[in-house]
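J.: predicted model, plus sequence, below.
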Amino acid sequence: MTDPAYVISLAQVRLADRPQVGDKNAWLGEMMEALSGGGVSVPDGFVVTVHSFREFLASNDLNEDLFEVLETVDVSDPDALARVSVEFRDRIAKAPFSHSFVQQVCQAVEALETRSPECSFSVRASLYGSPVSQLESKLNVHGGEGVIDAIKSLYVALFSERSISYRAYQGNSHREVSLAVTVQAMVRSDLSISGVMSTLDCQTGFDQVVLLNATYGLGEAVTKGMVNPDELCLYKTALEQGKSPVLRRKLGSKTQRLIYASDGSGVEAQPVDDEDARLFSLTDGEAEALGKLALCIEKYFGTPVDVEWAKDGLTEKLYILQANPARVETRAQSYERYQLKGGSSVLAQGRSIGQRIGSGVVRIVARTEDISSLRDGEVLVADHTDPDWEPAIKRASAIVTNRGGRTCHAAIIAREFGIPAVVGCGDATELLSTGQLVTVSCAEGDTGYVYDGQLPYEVERRNIGSMPDLPFQLMLNVGNPDRAFDFQRLPHAGVGLARLEFIINRMVGVHPNALLQYSSMPPSIRAQIDRQMAGYASPVEFFVQKLAEGIAMLAAAFAPHKVVVRLSDFKSNEYAHLIGGDQFEPLEENPMLGFRGSARFTSRSFAESFALECRAIKWVREEIGLTNVEIMVPFVRTLAEAQQVNDVLADNGLVRGEQGLRVIMMCELPANALMADEFLHYFDGFSIGSNDLTQLTLGLDRDSGLVAQQFDERNPAVKKLLQMAIGSCKKAGKYVGICGQGPSDHLDFAVWLMEQGIDSISLNPDSLVETWLHLSHVSNNA
């Protein structure tokens, strides 16, 4: 481009043109030119330039007096802000466009209509220096006159209260705002699906995944938080290697879709049928295709990206509507951990945003005109947030919404302002009341909770930029896949204990035999199973895939370090608590010493269920390619069981040694330590379970208040057994670690284990840094 122009074809725009076309248009034009060969399709369109905007202001004498007032207005004064905004929006709305401007825009519209007959248009803002616009898009716009009106509405919206306040909050000069406009042929996603994706996890900054949100209809429903979208997490390495990339699926409620308005212009919401809402809106194949497009864009621009996409319901073609650098809170050199120190009843729950905790008095806001009632430190509760609320939202201590996903307006604003948010609760506005004191916790994983009352909490901040060397490895105990991306930021050598029963309880919730025998279950149990398995093809596939997703999330987060997955170690009373569990589990006087561990895996009554566990692990290792997953076998009582469980694993395709598979035995019975040399013939090493080993050595139940005070992993008898186990592993040249609670609770016990030459200690995340520093100090001063 040389001379300033009113209108430029989007295909002619490049990154170097950002000052005249804005960031969004520059990226779109660059992708049209450079990435079309990689399958990236951008809808045809044109740009209304920054020059057009500046000339409009100048020709209507709107420059000096307007910006002088804007630069001095007190945006913390709602009344003053409203007066200035109303005055200037009115002046801009009444100011005319020049004849030549109107003529050029109409000609560009006609040319676009010639290339794309019967199309309507999207009209969006593109700001220079701000790839994410604060201005609302205009969709399903028709003809030159409609486009002219839409452009004017964007100019007007640039001086809304929220836009003025946002620029002031960001420290940006009003005078330097450079607004261009994107006009594109609409993709008919009103007849199909659309959404957004990001090439990193925006919560933690973990950059080895693509997070993909999808819904029926136009994608504005996702960005505005009108729906709880489906969410898929894709593993980049699997995408690049042509393997199955899906790490996790979360079914959204998708109660409505945005479609073209019945009067022919604009858009409107339409209810989604219950049957469609219970299905994922996109297939794994479509998710994979979108993930590859995201990687193509990220690779070209050399930075993680946020992308808006849409599928045309007429042509079945995928389009990229927008791409820009991803926004994420980076805390690479520090670790911040919020932890509740009390408990109360849960009033509402949804998707957690921000990993923080906030408390305050509830303020339910139903309409835009009511947002001014929000006071400093209150908890904003709404059906969904509106962009016009932004000047007031930063006063909130937390946000709670009925609708929305991780990329909705409320989520984006919460991250930007550092406010905890729980989105997509469904009925928070009904469950909570204005004036009610609550605590909003986003520090417990993917699910956020609203608790009754003001609960105490603490914030731990650690500098983890560089940690001292140790003579052995420290690993992590991680039971919740939702926290995997967060915990992987800690210094670590992998996961020493991932409990499969935690994943089954949290992500499945149904007894595997009840799923295998679904058709013979009582109607009430089948109804519960139906609710749990919504979106999955069958009860069995639901179990296998959800289990695989939980394992894969952990394995991908900590790759290439090993992740030791312990096969399910539910006791019979714990299995009975799962949906349908009471139909299959025996009543045992002492479940701890009963039907558990390898006895269950080698039993005919549990053979089919155990085969499902093996299928899930095999899927993660072979289909996704996460061969860093290793297997841990719990509660092996005899050498005969050791042989049998290896045979059963092999029968299910998990052969020790194939594709580097290691099978570790949980050393947790006195017999395991006493006969360690013999047990090690069947396994690649030991992971010591100090909890059960201590109970069985001392003959006490740590859950009994009468004798629990005697429970101590540092007891001489326990230590003697530990020395035997560690010594046998060292003699055999095999791995030995510990994953029990003891080292997390007792620093002196961790030091003793280090002195015994153990290969690794697996710790709870909250004790890792402190233990690491203490062990380093002892090691350096030994």
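T.: Great, that's in hand. As the structure is a prediction and not an experimental result, all values here were calculated from the model.

J.: please count neighbours and contacts with C-alpha atoms only from this point.
T.: Noted.

J.: which residue of the protein lies farthest from its centroid?
T.: In the chain, counting by Cα atoms, centre = their mean, His99 sits farthest out from the average C-alpha position, at 49.4 Å.

J.: and the gap between that residue and Gly343?
T.: Applying Cα to Cα, to the nearest Å, the value for His99 to Gly343 is 66 Å.

J.: put this beside the first:
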Amino acid sequence: MNKISYIRWFNEIGIDDVPLVGGKNASLGEMYQNLTAEGVRVPNGFAVTAEAYCSVLEYNNAWQSLHAALDGLDPDNIRDLQARGEKARAIVYGCQLPDDLQVEILQGYAQLKREYGETISLAVRSSATAEDSPEASFAGQNDTYLNIASDDALLDGYKRCLASNFTDRSIHYKYDNHFDYYKVYISVVVMKMVRSDIGASGVMFSLDTETGFKDVVFINAAHGLGENVVQGTIDPDSFYAHKPSFVMGYRAVLKRRLGSKEKKMIFTNTLNTGNIAVEYTKNIDTSSEERSHYCITDSDVMVLTDYAIKVENHYSNKAGSYKPMDMEWAKDGLDGQLYMVQARPETVSSQKKGNILEIYHLKERSVVLLRGRAVGTKIGAGKARIINDVKHLKDFQPGEVLVADTTTPDWEPVMKIAAAIVTSRGGRTCHAAIVSRELGIPAIVGTENTNEVIKNGQAITISCAEGETGTVYDGLLGFEIQQTDLSQLGHPKTKIMMNLGNPDQAFSFASLPLDGIGLARMEFIINPTPRESPRFSHGEESGKLVLT
């Protein structure tokens, strides 16, 4: 009988291999095989298969122990979830790796050293067999370990990735999306580490995440490793690039927004005494110079736009239908090159059914408490519940507004019962933003001083219906929802062009049967927040158009 091989190299796997290597590995293999020839850079690596995960548990007789730990779990009981999840992780992490599996993993590492040099470090990333599907992304549910540079650290990181199949957040996510806890297996990515710790990294989407507008690439970027962007612990730089203009050969950056980027994540080699380090990274403050400039250039934005279009086109052609993509990228500080490190189907706009346009309107206004980045276009209201630590999640009540510095995947059980979310930190592709879109609830991120302004139990209204800037109002304000069935609207023979005062709303109205949208008011083009309308002044400057 032939011996089972537990690893598959990226050039051996593709998107059809999700049951064997998980979504992340399958996508990396798909890009490595099909897009590197088109100029899309993907670091090489290999998958440790889901068969290896099952083999580890069988070798240690761990299945029965896992059933004892998890059978009868009520995932909505936070205390029960935390206690049982801890037991399940300890069971898996305590497993011994079979000798043949250890040998294969370390042989793969040696081969990567021959390709990239002895000083190569590794990214060791979880890749679940149910992740990155159009129905459920599994984003952030399992663990990643970076800057792995020794045999012992690689094997330890591998076991920690396996154990992360039973993080509290992952267990609850499986429950919410109707996956069997025991039938979602973990494959592990072992790949060349892109040194973005001394470069930059971020996420990008091949459409506008808020409106579903298809003709743009939306990019978020920050100094250092990408976890800060994903988790929303910093306010990143953001860019919009226009895809049709790019295809025609133009440098099509539509919009840039400078983020504060107050932190950057870098590597640390500090070890715990007598043990292998769990934390391989740390956050440090960025310099005033780093905060005052964009962390990537317009040329970088054009390269990323090229990558995004090629990835989207490849997946769309393979599926035979339009497939917007959610991607992660990294810029290596050593070679200066941009790399794709993940691509998965976008799971919100692409899953919308029907063609109903919903427009939310506030019927009244009150004192503005905070402003930040709007996520979605809805309005929500309720009593504020300030949560500063995961220990206090059990205090959250359905229908309250979750107010926090930032969120992580561990918070998702309460996020799904919130009326809205407000965070002090993060951009429009942070964890709070991604989850709120999946849940269909409004969120405002990056308000900076949330806990100083909002009081626990205070009634507030969150409006994301006024463009890219979201507003937190004092009190419970009335609002209405206007619904329009676009499928019933005919397209007239006469070309209809819309004049729009607020450019932030252009993408959301693009789904209407129009032939184009233009900006009617010069002051909105020059200054998004004018204090007064343009006027003709008198006296010496009579006849000149002056903005005041």
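T.: Yep, that arrived. The structure displayed is predicted, hence computed values, not measured ones.

J.: what sits against the residue farthest from the centre of structure 1?
T.: Shown here is His99 of structure 1, which makes no contacts under the criterion Cα atoms under 8 Å, 6 or more residues apart in numbering.

J.: try Ala123 of structure 2
T.: Contacts here follow Cα under 8 Å, 6+ apart; on that basis Ala123 of structure 2 touches Thr144, Tyr145, Leu146, Asn147, Ile148, Val189, Val190, Met191, Lys192, Met193.

J.: at 6 Å what do you get?
T.: Applying Cα atoms under 6 Å, 6 or more residues apart in numbering, one finds that Ala123 of structure 2 lies in contact with Leu146, Val190, Met191, Met193.

J.: that one looks like it's in a helix, true?
T.: No - counting by DSSP: H, G, I helix; E, B strand; the rest coil, Ala123 of structure 2 is not part of a helix but strand.

J.: how about Ala384 of structure 2, what's its partner in structure 1?
T.: Matched by TM-score structural alignment, Ala384 of structure 2 corresponds to Val362 in structure 1.

J.: please apply the same query to Lys331 of structure 2.
T.: Taking TM-score structural alignment as the criterion, the aligned counterpart of Lys331 of structure 2 in structure 1 is Lys311.

J.: and for Thr461 of structure 2?
T.: Counting by TM-score structural alignment, Thr461 of structure 2 lines up with Thr439 in structure 1.

J.: now Tyr145 of structure 2: how far from Glu104 of structure 2?
T.: If you measure Tyr145 of structure 2 against Glu104 of structure 2 using Cα to Cα, the figure is 19 Å.

J.: looking at those two, which is more packed in?
T.: Between Tyr145 of structure 2 and Glu104, counted using other Cα atoms under 10 Å, Tyr145 has the larger neighbour count: 22 against 15.

J.: what about whichever strand or helix holds that one, how far off from structure 1?
T.: Per DSSP states H and E, Tyr145 of structure 2 falls inside strand 144-148. The superposed strand 144-148 of structure 2 is, by mean Cα distance after the TM-score superposition for structure 1, a mean 1.5 Å from where its aligned residues fall in structure 1.

J.: which position in structure 1 pairs with Lys310 of structure 2?
T.: Residue correspondence to structure 1 (TM-score structural alignment): Lys310 of structure 2 is matched to Cys296.

J.: do the same with Ser150 of structure 2
T.: When structure 1 is aligned by TM-score structural alignment, the residue opposite Ser150 of structure 2 is Gly143.

J.: quick check: nearest residue in space to that match, chain neighbours excluded?
T.: Beyond its immediate neighbours in the sequence, the residue positioned closest to Gly143 of structure 1 (Cα to Cα, 6 or more residues apart in numbering) is Val109, lying 6.8 Å away.
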